[in-house]
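J.: Okay, predicted coordinates and the sequence, questions at the end:
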Amino acid sequence: MNPATLPAAPFPLSILCLSDSWGGLELNTARFAGWMRERGWPVQLVVRPNSPLARRAQEMSLSVVLFENRWKALDVPAARRLARVWAQFGTRAVLITRNADLGVAVLAKRLFSPGMALVYQQHMQLGLAKRGVVHTLRYNALAAWLSPLPGLARQVLEKTRLAPEKLHVVPLGVDLAKFTDARLTTAEARRRLQLELPAGAVLLGLIGRFDDGKGQDFVVEALARLRPRFPQLHLLLVGEPTRNEGTAYYDALQGRIRELGLTNAVHLRGFTPEPEVAYRALDISVTASVNETYGMVTIEALAAGRPVVGAAAGGTRELLADNRTGLLFGLRDVDSFAACIERLLTEPGLAERLGAAGQAEALATYSHTRQCELTEQVLRAVAG
């Protein structure tokens, strides 16, 4: 190979995420930092003290800087400290994974580090239009904006004044190998989860934190409607209550399960660091979120080769091609959901066809290697 065609060597990369929560955004941030380190990039995570992300990064032995900005986007002293952190690490590009942190990052660039390349990795939908002066100045300071789905990228162009050439579609990735490992059989996965199901049981599952936006309550109600006709149906719910928001939703859900007489049919399990085990235990995976921006859980289920039934809302509509890689149902529409489940139970070969097509789509599009490669191309273009 001609040396001139070789990719530029990795350079120091800072990743900024000042979140106190622990969900998909934070988990993806930690995963991405680890993957980039494995690929030879010097990576530094700038996080809040005592945050779940800080603890996870330390468990992964990542380079961590603890940072606070009390006055958010107006915190000039914090912006000075942040620029100093970048300078000490030799940072040439900063990846910002949370919208709320753009303000202090842009302030640090404008006042103290004008040559820094700022790259925003989008995880959430924009919501209202952001075409005003403040947002326009902030987005103009970015060297690049990474959207995980084409639909989200179109939304960015519609709702902001971001220069189109700065916008790139980079799907968030999954370490697919552990979800496709055929050695982890359904029987073994159920054994690990201590699931004792009757012969002929069909296990539905929803993986994700217990939150009214995730739809566990909807699926429980739908199960109660379906079981008189399909008594073989069982439901696995895996997750934990949303951090710092109490257990009211989870407690109410448990009460409703008892009221509906579903105690023996609904199986609750806590958060697992091995989600592949939960997916491999299922016969059918359900995504019932009210407005899932991206839906990593959907991608993980696809990678595991499970047929996925998803609510036609948010990013799920883009991740699932209806009747090709999954089935879509009307948001919180029990009849529509029940029709999807009935099809999977009664149409010969449908579940296998959808599972195989969905897995092929996941392997082609959503590997963590592809996310890293596409991101590297952008980083080298803006800071190489």
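T.: Structure's in. What do you need?
J.: CA atoms for contacts and neighbours, from now on please.
T.: Will do.
J.: Pull out the buried positions in the host helix or strand of residue 83.
T.: Assessed by DSSP states H and E, residue 83 sits inside helix 76-89. Buried residues in helix 76-89, defined by neighbour count with 16 or more other Cα atoms under 10 Å: 76, 78-83, 85-86.
J.: go on, stretch 372-383?
T.: The neighbour-count check on stretch 372-383 (16+ other Cα under 10 Å) flags 372, 375-376, 378-380, 382-383 as buried.
J.: From the buried residues of helix 76-89, pick the one nearest residue 38.
T.: The shortest approach to residue 38 among the buried residues of helix 76-89 belongs to residue 86, at 20.8 Å (Cα to Cα).
J.: Look up how far residue 338 lies from that closest one.
T.: Distance of residue 86 to residue 338, computed by Cα to Cα, to the nearest Å: 53 Å.
J.: for the buried residues of stretch 372-383, which one is nearest residue 179?
T.: residue 372 (18.7 Å).
J.: Just the ones of the buried residues of stretch 372-383 in helices?
T.: The members of these that map onto helices under DSSP state H are 372, 375-376, 378-380, 382-383.
J.: mind putting the residues you listed in a markdown table, distance to residue 148 included?
T.: Formatted as a markdown table, those follow (distance: Cα to Cα, whole Å):
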| residue | distance to residue 148 |
| --- | --- |
| 372 | 12 |
| 375 | 11 |
| 376 | 15 |
| 378 | 14 |
| 379 | 16 |
| 380 | 19 |
| 382 | 19 |
| 383 | 21 |
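J.: where do the helices sit along the stretch 251-384 of the chain?
T.: Ranges of helices in the stretch 251-384 of the chain, per DSSP state H, counting those that start in this stretch, are 275-281, 296-303, 316-319, 334-346, 350-365, 368-383.
J.: let's bring in a second model and compare:
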Amino acid sequence: MARLLLINYEFPPLGGGAANATDNTARELAALGVEVLVLTSAFAGLPRVERRADGVEIRRIPTLRRRRDRSSVVEMLAFLASSLVMAPWIAARWRADATIAYFGLPCGPAAWVVKALFGAPYVVSLRGGDVPGFQYDGLSLYHRLAGPVIGWLWRRASAVVANSEGLADLARRFAPDQPVAIIPNGVDTQRFTPRDGAADPADGLSLLFVGRVVRQKGLDVLFEALASLPPAGLAGVTLRIVGDGPARPELEAQAQRLGLSERVRFLGWLGRDDLPATYRAADAFVFPSRDEGMPNVVLEAMAAGLPVVATRIAGNRDLVVDGETGLMLDTDDVPALAATIARLAGDAPLRRRLGAGGRRRVVDHFSWRAVAAAYRDLALAGRSAAGRVPSAQGD
């Protein structure tokens, strides 16, 4: 039986999209008959060793992680240092055939050490912020300093994978000679499903946003768009924000200043079991992000049968078909966002048509089983190219 080591400094309940992608891929790899061990950060009261009923084993190693929703550069460096010690120790006892490192940094160095010591090749799974040039607050200096290390790790990987065409293009601009494969994110279409029956038009328009509460996500633009609607257009429109982050105090103050406090609710992070019902209770999903890899939350919203209002950025363009599964607009375009919200508020048949189209698209083209199989095949192809790695049983 093949063995794969997955390294990600974030794993549920820590982190966001990349953490969920790791979790879903691990589960589906186990269902495909692969032995899976996940190496991630210790946190609060989470068990250091966990063996789940789905066959996935989780090892949580010491780090400085203090918050569930985000990690500072110092905390990521702490994971890097800890993983350089713990990954070889674990690999010596649990011989992986290959490693998948989510994020070139901070997870790639541990994967390289496992390769150097035990011959197990590694795949780097790019997630967005780990790619130089990705536009996200505070990353430009980090990318300038870490760029040489990132490129060095990519060149020694058996494969480098992006989750969207846009992210792959960005990676190729940074490293023109580096081949970059594309394996998109998936979604659990059995867990995220549309609501039963149509919404009551008298209830107004319930908008939903899910994600980290940071400037990158464009919530400031969304608030300005809502505030610009005439009283008749704003009547009945509400927004629920699932997630948390450093921009929340500023956004709460902005909502107060714009007179939106009664219409905008910050729910914080919700538990895994609460999220599907939250999607089903909404009428539309709004995602005005300024930059993305491939947003899991957009896939979840589409699986839940929601029309998606999204910006024309690389990650969104790979998922949303304008006029068929959602409506798209340029980043930072307050009038266009306001007009789009008003259009959806006044056209329930359009919402139903776009939501149904999104559901069909994810069922037909995106599944975690397909993602897991693609990663398995790519990782084990790297093992074959490098030569068979002996297992713990010596087969």
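T.: Noted; the coordinates are in hand. What you see is a predicted model; the values in this text were computed from it and never measured.
J.: Report the TM-score for the pair.
T.: Overlay of the two chains. TM-score (TM-score structural alignment, normalised by the length of structure 1): 0.80; 354 aligned residues with a Cα RMSD of 3.3 Å.
J.: returning to that earlier point: let me know the closest of the ones in helices among the buried residues of stretch 372-383 of structure 1 to residue 221 of structure 1.
T.: Nearest member of those to residue 221 of structure 1, counting by Cα to Cα, is residue 372, at 40.2 Å.
J.: Quick check: the gap between the closest one and residue 32 of structure 1.
T.: Applying Cα to Cα, the value for residue 372 of structure 1 to residue 32 of structure 1 is 8 Å.
J.: if we can go back for a sec, closest to residue 282 of structure 1 out of the buried residues of stretch 372-383 of structure 1?
T.: For the buried residues of stretch 372-383 of structure 1, the nearest to residue 282 of structure 1 is residue 372 (29.4 Å; Cα to Cα).
J.: what residue of structure 2 takes the place of the closest one?
T.: Under the alignment by TM-score structural alignment, residue 372 of structure 1 pairs with residue 372 in structure 2.
J.: check contacts around the residue nearest to residue 296 of structure 2 when sequence neighbours are not counted.
T.: Using Cα to Cα, 6 or more residues apart in numbering and skipping residues adjacent in sequence, the residue nearest residue 296 of structure 2 is residue 17, 5.5 Å away. Going by Cα atoms under 8 Å, 6 or more residues apart in numbering, residue 17 of structure 2 touches 295-297.
J.: in a helix, that's where residue 145 of structure 1 is, yeah?
T.: No. Assessed with DSSP: H, G, I helix; E, B strand; the rest coil, residue 145 of structure 1 is strand; it does not lie in a helix.
J.: can you tell me which residue in structure 2 aligns to it?
T.: By TM-score structural alignment, residue 145 of structure 1 lines up with residue 160.
J.: what's around its match, how many residues?
T.: Neighbour count of residue 160 of structure 2, defined by other Cα atoms under 10 Å: 25.
J.: Thought residue 177 was touching it, still the case?
T.: No. Using Cα atoms under 8 Å, residue 160 of structure 2 is not in contact with residue 177, being 11.8 Å away.
J.: Pick the one among the buried residues of stretch 372-383 of structure 1 closest to residue 327 of structure 1.
T.: Out of the buried residues of stretch 372-383 of structure 1, the member with the shortest distance to residue 327 of structure 1 (by Cα to Cα) is residue 372, at 29.3 Å.
J.: contacting residues for residue 79 of structure 1?
T.: 69, 104-105, 107-108, 112.
J.: now residue 215 of structure 1
T.: Applying Cα under 8 Å, 6+ apart to residue 215 of structure 1 gives the contacts 288-290.
J.: Please report how far the aligned partner of it in structure 2 lies from residue 366 of structure 2.
T.: Here residue 215 of structure 1 is matched to residue 218 in structure 2, going by TM-score structural alignment. Distance, residue 218 of structure 2 to residue 366 of structure 2, using Cα to Cα: 26 Å.
J.: isn't there a helix covering residue 234 of structure 1?
T.: No. Read with three-state DSSP, residue 234 of structure 1 is strand and lies in no helix.
J.: Not counting sequence-adjacent ones, nearest residue to the corresponding residue of structure 2 for it?
T.: Counting by TM-score structural alignment, residue 234 of structure 1 corresponds to residue 237 in structure 2. In space, and not counting its chain neighbours, residue 237 of structure 2 is closest to residue 205: 4.7 Å by Cα to Cα, 6+ apart.
J.: Next, the contact list for the equivalent of the one you found over in structure 1, please.
T.: When structure 1 is aligned by TM-score structural alignment, the residue opposite residue 205 of structure 2 is residue 202. Residues in contact with residue 202 of structure 1 (Cα under 8 Å, 6+ apart) are 232-234, 282-284.
J.: Residue 97 of structure 2 against residue 383, yeah?
T.: Yes. Counting by Cα under 8 Å, residue 383 is a contact partner of residue 97 of structure 2 at 6.5 Å.
J.: if we can go back for a sec, just put the contacts of residue 79 of structure 1 in JSON lines and tack on neighbour count and secondary structure.
T.: Output for the contacts of residue 79 of structure 1, formatted as JSON lines (neighbours: other Cα atoms under 10 Å; DSSP: H, G, I helix; E, B strand; the rest coil):
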{"residue": "69", "neighbour count": "18", "secondary structure": "coil"}
{"residue": "104", "neighbour count": "22", "secondary structure": "helix"}
{"residue": "105", "neighbour count": "26", "secondary structure": "helix"}
{"residue": "107", "neighbour count": "24", "secondary structure": "helix"}
{"residue": "108", "neighbour count": "25", "secondary structure": "helix"}
{"residue": "112", "neighbour count": "17", "secondary structure": "helix"}
